[in-house]
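*Asks:* Generate a structure from the sequence data that follows.
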Amino acid sequence: MMEKYSPQEINLTKYLFFTGKGGVGKTTVASATAISLADAGHRVMIVSTDPASNLQDVFKVSLTNQPKPIPNISGLFAANFDPVIAANEYREQVIQPYRGVLPKEAIQNMAEQLSGSCTVEIAAFDEFANFLTSSKINQQFDYIIFDTAPTGHTLRMLQLPSAWSNYLDKNDRGASCLGQLAGLNDKKAMYQKAVETLGNPQATTLFLVTRPQKGALLEAQRASHELAALNINNQQLIINGILNQPTDAVSQTIFKQQQADLQNMPVTLDQLPKLAIPLRAYNVLGLANLRLLLKDQQPQITEEPVTASHFPDLDVVVKNLVQSNKKIIFTMGKGGVGKTTVAVQIAQKIAAQHKTVHLATTDPADHLKYFKITSPLIKVSHIDEKKSLKEYQNEVLTTAKKTMKSNDVDYVAEDLRSPCTQEIAVFRAFAELVAQNDSDVVVVDTAPTGHTLLLLNSTQSYAQEVAHTSGSVPQAVVNLLPRLQDPKQTEIVMVTLPEATPVYESMRLDDDLKRASLAHTWWVVNQSMLATQTTDPCLLARVQSEVKWIDQVKELSNNHFAVMQWQPNYEKTLLTV
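*Replies:* Coordinates of the predicted model:
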């Protein structure tokens, strides 16, 4: 049996990072840790740079990027950085010197390069670094807690010795995530010290927060490998939300699934120190409940039955897609929300209307292999992400070696391991797939982001303006972009869960799509437990909280939404037509 996570009973370092996949409870665990340490008489600072952070809601106080005392908890201070705002400010700082110097198309290209997730990562790390290296902060607090740690990709970028300037001018391919590093030479020493602190086991501990579920465990493994590759091995695993005492058929099913996933945990994770937090039979909101989360004593629960509301189902969405004669359909959403399940069911329901469907996935895990699809009207394919990425990397590096110095080539090589490069490589492969036009409808599991599309679009304009042949865009991409922006041909179905973090992340994704003028109307709330009729106290707490988030999606979608009921083992469910 795993040791229970109790901050008072383990040796803690001064700096504590909590990281993990969205929705695993990072903010909850970090906040409960901060309260526990403050209640024990320590001076504690908790910092969040998660754009979807609910730290302000947790403590019921407005927060900024400056330490603010939390009422009713002596010794506890909090700050909430907004990396999106910081990234916007930094983007303008980088671009300003080029205004009036470079063509309008070049400025547009630079702005889009600096609009991706990697820029946000750097902005977040900039805030982290200020706290990690500040002697004033160090002296003022006994513990400094960070909600959301920098990724291995961000740390690798900051460790590179290559030049951090002039790259933006040279790169006309549109794949760069590293343009945001231009002009950061004055902060290089601070970043180096911050990275060294992260890797110091006497100073820092990284808690990988996960759920007892296969997808979350695999994501924790990926993060662990990335950090270990940078010699950041001071890691511990916190498994949040373990159901220990099932009381009905639904909870029994979840209990068995959790235990199976934990028993088959990746070996590298299993070797880490492991700590457990039980699933609680109440919504972990408010100071009182957070104080109890990590304790053995729990409040008396008053069960409040929830009447399952009648929500539209997936048939409503598919009926509209068929009637409006959509040609390209994406299922989009953050990892773990069930995009593949929704994509498969959409493809099957469309095929039932006697239309041919090309069902494709760009997910390297290829979850389509878990589904038995027998309809002769459905063609299934898997875009090989690794192969597409490798081909694209080789193409870019070959060109770079012809025109750049070795340091800058190293710089580009690191850039090509970024998430944005992966998006572009996969998108190019998808563009070729759609160009084949071998079916009535193409349904794609895992779509490119709006940032990727804008980046390709701005790169195309930039390449036409400047004489760099390496900036060319494949004809398949040129033809596809207008189709994706045509609501008569394309629909992006946003998939989310009835929980805070997945909904907040979907809202940011929605903004991204609007910025790229992409056709997006429908939302699907997946894995809802409202209709299960569970009587288990722990699961009832989840059921009661779902209504708020389903109502939020209803409003966001202007009533264009559907709700899919929870299914056990949904990733491995065999579906047939």
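*Asks:* going forward, measure contacts between C-alpha atoms and count neighbours the same way
*Replies:* Fine.
*Asks:* Let me see the contact set for E226.
*Replies:* E226 makes contact with 151-153 under the criterion Cα atoms under 8 Å, 6 or more residues apart in numbering.
*Asks:* if we go to 10 Å?
*Replies:* Contacts for E226 (Cα atoms under 10 Å, 6 or more residues apart in numbering) come out as 151-153, 155-156, 220, 232.
*Asks:* Now neighbour count, secondary structure and distance to F311 too, for those residues, in CSV please.
*Replies:* Shown next, in CSV, are those (neighbours: other Cα atoms under 10 Å; DSSP: H, G, I helix; E, B strand; the rest coil; distance: Cα to Cα, whole Å):
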residue, neighbour count, secondary structure, distance to F311
T151, 18, coil, 38
G152, 19, helix, 41
H153, 19, helix, 41
L155, 21, helix, 44
R156, 17, helix, 46
A220, 23, helix, 34
I232, 22, coil, 47
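*Asks:* Now A500: closest residue in space, sequence neighbours ignored.
*Replies:* Of all residues not flanking A500 in the chain, W549 sits nearest, at 6.8 Å (Cα to Cα, 6 or more residues apart in numbering).
*Asks:* got the contact list for the helix or strand containing S388?
*Replies:* For S388, the enclosing helix or strand under DSSP states H and E is helix 385-403. Residues outside helix 385-403 that contact it (Cα under 10 Å, 6+ apart): 170-171, 173, 175, 361-366, 404, 406, 408-410, 412-413, 415-417, 421-430, 469-471.
*Asks:* From those, which land in strands?
*Replies:* Under the assignment DSSP state E, the contacts of helix 385-403 contribute T361 to strands.
*Asks:* Another sequence for comparison is provided below:
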Amino acid sequence: MNFLDHPPRFFFFTGKGGVGKTSIACATAVKLADAGKRVLLVSTDPASNVGQVFGVAIGNAITAIVAVPNLFALEIDPQAAAQTYRDRIVGPVRGVLPDTVVRGIEEQLSGACTTEIAAFDEFTALLVDSALTADYDHVLFDTAPTGHTIRLLQLPGAWSGFLAEGKGDASCLGPLAGLEKQREQYKAAVDALADAARTRLVLVARAQASTLREVARTHEELADIGLRQQYLVINGVLPEGAAGDDELAAAVFAREQAAITTIPDALKALPRDQIALKSFNLVGLDALHHLLDNVETLAEHPAATNAEPIVAPTLATLVDEIAADAHGLVMVMGKGGVGKTTLAAAVAVELAHRGLPVHLTTSDPAAHLTETLSETLENLSVSRIDPHAETERYRQHVLETKGAKLDAQGRALLKEDLRSPCTEEIAVFQAFSRIIREAGKKFVVMDTAPTGHTLLLLDATGAYHREIARQMDDKGIHFTTPMMQLQDPKQTKVLLVTLAETTPVLEAANLQDDLRRAGIEPWAWIINNSIAAARTCSPLLLQRAANERREIDAVAKVHAQRYALVPLLKDEPVGEENLRALSQSQATTNAEADL
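*Replies:* Next comes the predicted model:
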């Protein structure tokens, strides 16, 4: 493995949920410890399962992994860290400021940026020379801070004054209030991150075009702020020998090799490793020892595996219920890499095929979808919102209004505030909001929607209300805001997309909680690219299918009011026919009994 050559003291593993960064971090820790190095493995992943991987209870205290001499682990609970962090900031103003103001501050501190900064606050001490890490040769971090967080920590002080004077917008600067005491430690930590002799960033991806594009954006964002010591690991690549005579496995192999061949230019110069897809769950030392070896024998595949696809509701079942309303807003949401854009297109195409008028709107830049839906389909209209153009338009508007009277330092803070992940969500949703009104007379299928945190921030400031009132240019007319429409289950159906894997399911559950705080109840879950719902005779894929069943069971019985299972298909979901195929599967009836 290239990324293990001449290992530095610090490793950071980063990537979207479900790509396998925790498993790779654990396997790396074991390999270094086996080589006689004293290793500390630290996880700040909200979906961390490091303890599960090693079969040891790990908490917010350094714990020895008894089965691996020289290995120690620490799990920082980011949610607990964020709550402690919020209490530290909000506590002094409770009972002093009006309750509505306190609730607004709490909501500003409820987003992903607060969680990330709170976790960074916890592990910065591990990045600088201290008694905590003095005895370790290597410190490995499962999950790295984003470029946005690091840029925030590099900006000048005066966070509290900037926020207190109301100069910020719907922001991610709020989490930085009251951090002046740690600024020297933060500077040392950021310096350590940028030092190629001390720190190596490992970007973990899957052999999928969309995932590789996402990693390319992460690479460029981190490189722009000086974090250039990066390695790329493409995980879970189907071995050629596993395809055999199985049509599905052969198609997956060809698809993955095409994605690797056409890797984004930004990633081509990075040192690269590939890790073969394994049939077994990556739990326990035997599994970890094999992960980086790229060796797997057929003996590791169980001899007896149920080859029949799982019986579960299909996407067509959900579309039947949606179509019965004749019109409405359908929001398709989910974390990156789960296929929500493709499924939004599949829902729209299926509704249009039934003779219903549909407007599909997306901000996803995926070229294959643009090509797929560039053809004219009866009853279907498509709009593509350019998130970069919309975000730049929004930034300029805020700078020309709120930023007009700020000094140089204030404008620097505001500009960074406007580079937060929330800003793009706000800008894109404002563009979406112009289309939402159509849902009263046709179906509007919306891809790439904002989180509940962002919606609550905007609703609290009245931004949507004022914007729509301004567009109507008549405050005397009654109107319904997008937020009100999203909260009405008769007008809006939210579909959460996930994969049948532990981390994506947990991330979708967290997103569901986030939406519920905003008064939005998800209508259904869609489990995408399921091997368990497909027909295969590949021993490796059959075992992967067996591993999926626990996660499908959790969605069906714990998380979702209703759900659908979409099979992994042999053909790429491009074109009307292949998109419609996503609505069908081998099984067509309701089926917890087979789980």
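*Asks:* Please enumerate the helices of the stretch 451-595 of the second structure.
*Replies:* Taking DSSP state H, counting those that start in this stretch to define them, one finds helices in the stretch 451-595 of the second structure at 452-461, 463-472, 482-486, 502-517, 539-554, 576-581.
*Asks:* okay if I get these as JSON lines plus distance to I76 of the second structure and mean neighbour count?
*Replies:* Below are these laid out as JSON lines (distance: least, Cα to Cα, whole Å; neighbours: other Cα atoms under 10 Å):
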{"stretch": "helix 452-461", "distance to I76 of the second structure": "22", "mean neighbour count": "20"}
{"stretch": "helix 463-472", "distance to I76 of the second structure": "35", "mean neighbour count": "15"}
{"stretch": "helix 482-486", "distance to I76 of the second structure": "34", "mean neighbour count": "18"}
{"stretch": "helix 502-517", "distance to I76 of the second structure": "17", "mean neighbour count": "20"}
{"stretch": "helix 539-554", "distance to I76 of the second structure": "24", "mean neighbour count": "21"}
{"stretch": "helix 576-581", "distance to I76 of the second structure": "41", "mean neighbour count": "18"}
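*Asks:* ok, now which ones touch the residue nearest to A500 of the first structure?
*Replies:* The contact partners of W549 of the first structure, by Cα under 10 Å, 6+ apart, come to 496-500, 502-504, 525, 555.
*Asks:* go again using 7 Å as the cut-off
*Replies:* W549 of the first structure makes contact with 498-500, according to Cα atoms under 7 Å, 6 or more residues apart in numbering.
*Asks:* Then G174 of the second structure?
*Replies:* Counting by Cα under 7 Å, 6+ apart, G174 of the second structure has contacts 108-109, 163.
*Asks:* and which of the residues you listed is nearest A546 of the second structure?
*Replies:* Lowest distance from A546 of the second structure to these (Cα to Cα) belongs to L109, with 40.1 Å.
*Asks:* What does the closest one correspond to in the first structure?
*Replies:* Correspondence of L109 of the second structure to the first structure, assessed by TM-score structural alignment: L114.
*Asks:* wait, that match sits on A182?
*Replies:* No: between L114 of the first structure and A182 there is no contact under Cα atoms under 7 Å: 10.6 Å.
*Asks:* if I look at the nearest residue to V503 of the first structure once chain neighbours are set aside, how far off is R173 of the first structure?
*Replies:* Distance criterion Cα to Cα, 6+ apart; nearest residue to V503 of the first structure, sequence neighbours excluded, is T496 at 6.1 Å. With the distance defined as Cα to Cα, to the nearest Å, T496 of the first structure ends up 33 Å from R173 of the first structure.
*Asks:* Quick check on these two: which one has the bigger neighbour count.
*Replies:* Between T496 of the first structure and R173, counted using other Cα atoms under 10 Å, T496 has the larger neighbour count: 31 against 20.
*Asks:* Matching that one against the second structure, which residue comes up?
*Replies:* In the second structure, T496 of the first structure lands on T498 (TM-score structural alignment).
*Asks:* next one: A182 of the first structure
*Replies:* Applying TM-score structural alignment, one finds that A182 of the first structure aligns to A177 in the second structure.
*Asks:* How many residues are close by the nearest residue to its match once chain neighbours are set aside?
*Replies:* Among residues not flanking A177 of the second structure along the chain, S160 sits closest, at 4.9 Å (Cα to Cα, 6+ apart). The tally of other residues near S160 of the second structure (other Cα under 10 Å) stands at 16.
*Asks:* picking up where we left off before, and L114 and A182 of the first structure? Which one has more around it.
*Replies:* Neighbour count, other Cα under 10 Å: between L114 of the first structure and A182, L114 has more, with 27 against 15.
*Asks:* mind listing what that one touches?
*Replies:* 91, 179-180.
*Asks:* repeat that with 10 Å
*Replies:* 87-88, 90-92, 94-95, 108, 120, 176-181, 451, 455.
*Asks:* same check, this time on V332 of the second structure
*Replies:* 339-345, 347, 362, 445-449, 493-497, 522, 524-526.
*Asks:* hmm, 8 Å instead?
*Replies:* V332 of the second structure neighbours (Cα under 8 Å, 6+ apart): 340-341, 343-344, 445-449, 494-497.
*Asks:* can you tell me which of these are in strands?
*Replies:* Of the contacts of V332 of the second structure, the ones assigned to strands by DSSP E are 445-447, 494-497.
*Asks:* Adding neighbour count and distance to E572 of the second structure, write the residues you listed out as TSV.
*Replies:* Formatted as TSV, these follow (neighbours: other Cα atoms under 10 Å; distance: Cα to Cα, whole Å):
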residue	neighbour count	distance to E572 of the second structure
V445	26	21
M446	26	22
D447	24	19
V494	24	25
L495	23	22
L496	25	21
V497	27	18
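*Asks:* burial measure for the equivalent of F141 of the second structure over in the first structure, as a count.
*Replies:* Under the alignment (TM-score structural alignment), F141 of the second structure pairs with F146 in the first structure. Residues lying near F146 of the first structure (other Cα under 10 Å) number 27.
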